[in-house]
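Undergrad: just to be clear, the model below is a prediction. Sequence and coordinates:
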Amino acid sequence: MKRRDLLLISLLVAAHRPQLLQAQPIKGKIGYLHPVTTDPNHITFSVLQREWRRLGYVEGETVLTRSGEGEPQRLPELVRDLISNGIGALIAVGAQAVRAAAGVTSSTPIVAIDLETDPIQTGLIRSVARPGGNVTGLFLDTPALAAKWIQLMREMVPALDRVAFAWQPSAGRSQLDVALRVAENLGVETMVLEFSVNDDFPRLLSTISGPKRTGIIQLSGPGITPVAEKFVAAATQNNLPTLSFLGEAARRGFLMSYGPSQKDYFPRAVQLADRILRGEKAGDLPVERPSKFEFIVNLRTARALNLTVPPNLLISADEVIE
């Protein structure tokens, strides 16, 4: 074969190399660990499911799912079970699952969906740009979010006296401590309302109703979405305006929500896991911050609370629920 022909063949192979790489078969399995549920109707599961199916993964074959069913002590055992079943990357949802996974393995790549934790402060990663170990994933810039939450609550409720941060201790203190510092810097009176998803919400929320006009900002934590209706019903009964970081919570009755768009942000966890299975290292993949946020206002809930939504909030809302 002439040298000219060899050179032509080499150029053709090089030109098509990206397509050849993309056509490579999936190598390995993705593990999915949630502290509460693997219900396909749960917002996190359903959003991720669409993405892994789009990329060619199949539940029970190349995706293995496990849930702690609300029992956090089971999470380390479930991590070990997934590893023993040959996963090459683990998507861990929530601070509890991420802590459990990081405590079990320092070698299996972990892709976190952790909206509660400061990953540098807690030692999960070395830096956002280059995590350095076996953990990467989705983490929030909590200080900026907390300031926005307080601003929105003040605008919605001009007579606001204080903010109650509804906090699940199981989520860890990172997000709570940041929110309290931000509120202090803004001169806002605060209180901490500890709760779990199994609480008696009417009884719990009646303890903070009274002469002080209190707005509830619900911090991130596992299993919030399925109990959103119960939580907001008790809050409305006690004349307490509510704000969540999850858009789904506003669609289920919360007065407002402001946070990352789950359908745009969460699929990136699957994309990171896919890149790891195709040969990249977790420690080399930068942490993914959300680029799109959504603000939702629920007018039905505003009417139930006898609140008039300021026009500027209606104009700035990405979605208004009539």
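TA: Yep, that arrived.
Undergrad: every contact and neighbour count from this point should use C-alpha atoms.
TA: OK.
Undergrad: kindly provide the distance from Gly70 to Ile30.
TA: Here the criterion is C-alpha to C-alpha, to the nearest Å. By it, Gly70 lies 22 Å from Ile30.
Undergrad: neighbour-wise, which of the two wins?
TA: More crowded of Gly70 and Ile30, by other C-alpha atoms under 10 Å: Ile30, with 28 against 16.
Undergrad: pasting the second one now:
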Amino acid sequence: MILGLGSNAMKRREFITLLGGAAASWPLAARTQQLAMPVVGILNSAGDKWVAAFRKGLSDEGRVEGRNVAIELQSTEQYAEVPSLAAELVQRQVAVIAALGGPAATAAKAATATIPIVFSVGGDPVELGLVPNINRPGRNITGVTFFAKQLLQKQVGILHDLLPKALVFGALINPNNWRHQGDAEEVQAAARTLGLELHVANAGSEHDLEAAFAGLVQRHAQALIIAGDAFFFRIGTRLVELAERHSLPAIFSTRELVDAGGLMSYAASLAAAHRQAGVYVGRVLKGDKPGDLPIEQPSKFELVINLKTAKALRLEIPATLLAIADEVIE
């Protein structure tokens, strides 16, 4: 989804196997079997929350960590570090690279043309240059998309249905996100179609948030679209608080932030997307060729509305929106 830099950089390296001090007493055959376990390298730029969903998909394919698969996790919030982490996984000669997030997918593809790669991204993989074709990606790469960019125009329309008299909308975008220009163009195109005035605010770190929201308020924004972004997800509760403090009805790109108190979201399930990436890695370990596996796309997008937040904002949700909502949080 996906770029975003927090003010507190984090870099974790985690390599999990069953080899330990007690291994010296194991029979030679057991140690040989352990060493032969395939290693899955996770290159993660999407946020730690989604790693658990990936592991679930891997286990659904019969790959149990520590029993018949080992996992090496390279995770960072600093996107400039992603290429070097990809190179480490290639040097380690892992069996498969699971690239979670747009920066991870790009770095993995640049790092190897031979090790199988399974990605999960929020953009169009063809448009992003990851694969030439959705149905037959070819070569050593396949994956999952949840089309975060393509949802932005629909999100503008939903906010317009909520506030049909509003004339000025705002959009919050992370300028460090590799999709930021495309995201801005999508929102602007939707706003023009509806005859709306749109102001884009950029926030690439937590230090930028106060100024970004203050600028939108000064420009009389009456509603807010928050673009899908890994950094925005990590600081989601802060975004929810700022939207409430400034009385800005906001639509998010993940339902988890509506659970946290956001007003509404329209999106595919990110957990399901990352789980499917794990399933694909399991299939590759069974012998499937990545290039023969079509890019998985969402089968459903969900509208989730938080009525408690609507009440706090003194908003009445139109019956038409309630009727099409997939979930209404009371």
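TA: Received, thanks. Because the structure is predicted, anything quoted here is derived from the model rather than measured.
Undergrad: look up the closest residue to Arg66 of structure 1, ignoring the ones flanking it.
TA: Nearest non-adjacent residue to Arg66 of structure 1, counting by C-alpha to C-alpha, 6 or more residues apart in numbering: Leu33, 5.0 Å away.
Undergrad: so the one you found lies in a strand, does it not?
TA: Yes - assignment of Leu33 of structure 1 by DSSP: H, G, I helix; E, B strand; the rest coil places it within a strand.
Undergrad: contact partners for the alignment partner in structure 2 of it?
TA: By TM-score structural alignment, Leu33 of structure 1 lines up with Leu43 in structure 2. Counting by C-alpha atoms under 8 Å, 6 or more residues apart in numbering, Leu43 of structure 2 makes contact with Leu73, Gln74, Ser75, Val82, Leu85, Ala86, Ile97, Ala98, Ala99, Leu100, Ala104, Ala108.
Undergrad: mind checking which of these are in strands?
TA: Among these, the residues falling in strands (DSSP state E) are Leu73, Gln74, Ser75, Ile97, Ala98, Ala99, Leu100.
Undergrad: as a check, name the ranges of all helices in the stretch 101-250 of structure 2.
TA: For the stretch 101-250 of structure 2, the helices defined by DSSP state H, counting those that start in this stretch cover 102-111, 152-162, 180-193, 209-218, 230-234, 236-245.
Undergrad: in structure 1, which residue is most central in space?
TA: Central residue of structure 1 (C-alpha atoms, centre = their mean): Leu115, 4.6 Å from the mean position.
Undergrad: list the residues that contact it.
TA: Leu115 of structure 1 makes contacts with Gly94, Ala95, Leu138, Phe139, Leu140, Ser220, Gly221, as judged by C-alpha under 8 Å, 6+ apart.
Undergrad: name the member of those with the most neighbours.
TA: Ala95 (26 neighbours).
Undergrad: show me what that one aligns to in structure 2.
TA: Aligning on TM-score structural alignment places Ala95 of structure 1 opposite Gly102 in structure 2.
Undergrad: verify the stated contact: that match with Asn44.
TA: No - using C-alpha atoms under 8 Å, Gly102 of structure 2 makes no contact with Asn44, being 9.4 Å away.
Undergrad: neighbours of the counterpart of Lys289 of structure 2 in structure 1, how many?
TA: Pairing criterion TM-score structural alignment: the partner of Lys289 of structure 2 within structure 1 is identified as Lys281. Using other C-alpha under 10 Å, Lys281 of structure 1 has 18 neighbouring residues.
Undergrad: cool, Tyr258 of structure 1 as well?
TA: Per other C-alpha under 10 Å, the neighbour tally for Tyr258 of structure 1 reads 23.
Undergrad: in structure 2, what residues pair with whichever strand or helix holds it?
TA: Under the criterion DSSP states H and E, the helix or strand holding Tyr258 of structure 1 is strand 256-260. The aligned range for strand 256-260 of structure 1 in structure 2 is 264-268, by TM-score structural alignment.
Undergrad: wait, which of the helices of the stretch 101-250 of structure 2 is closest to Leu303 of structure 2?
TA: helix 152-162 (9.2 Å; C-alpha to C-alpha).
Undergrad: whereabouts in structure 1 does that closest one align?
TA: Structural correspondence for helix 152-162 of structure 2: residues 146-156 of structure 1, per TM-score structural alignment.
Undergrad: ok, average deviation of the matching stretch from structure 2?
TA: Superposed on structure 2, stretch 146-156 of structure 1 shows a mean distance to its aligned partners of 1.4 Å (mean C-alpha distance after the TM-score superposition for structure 1).
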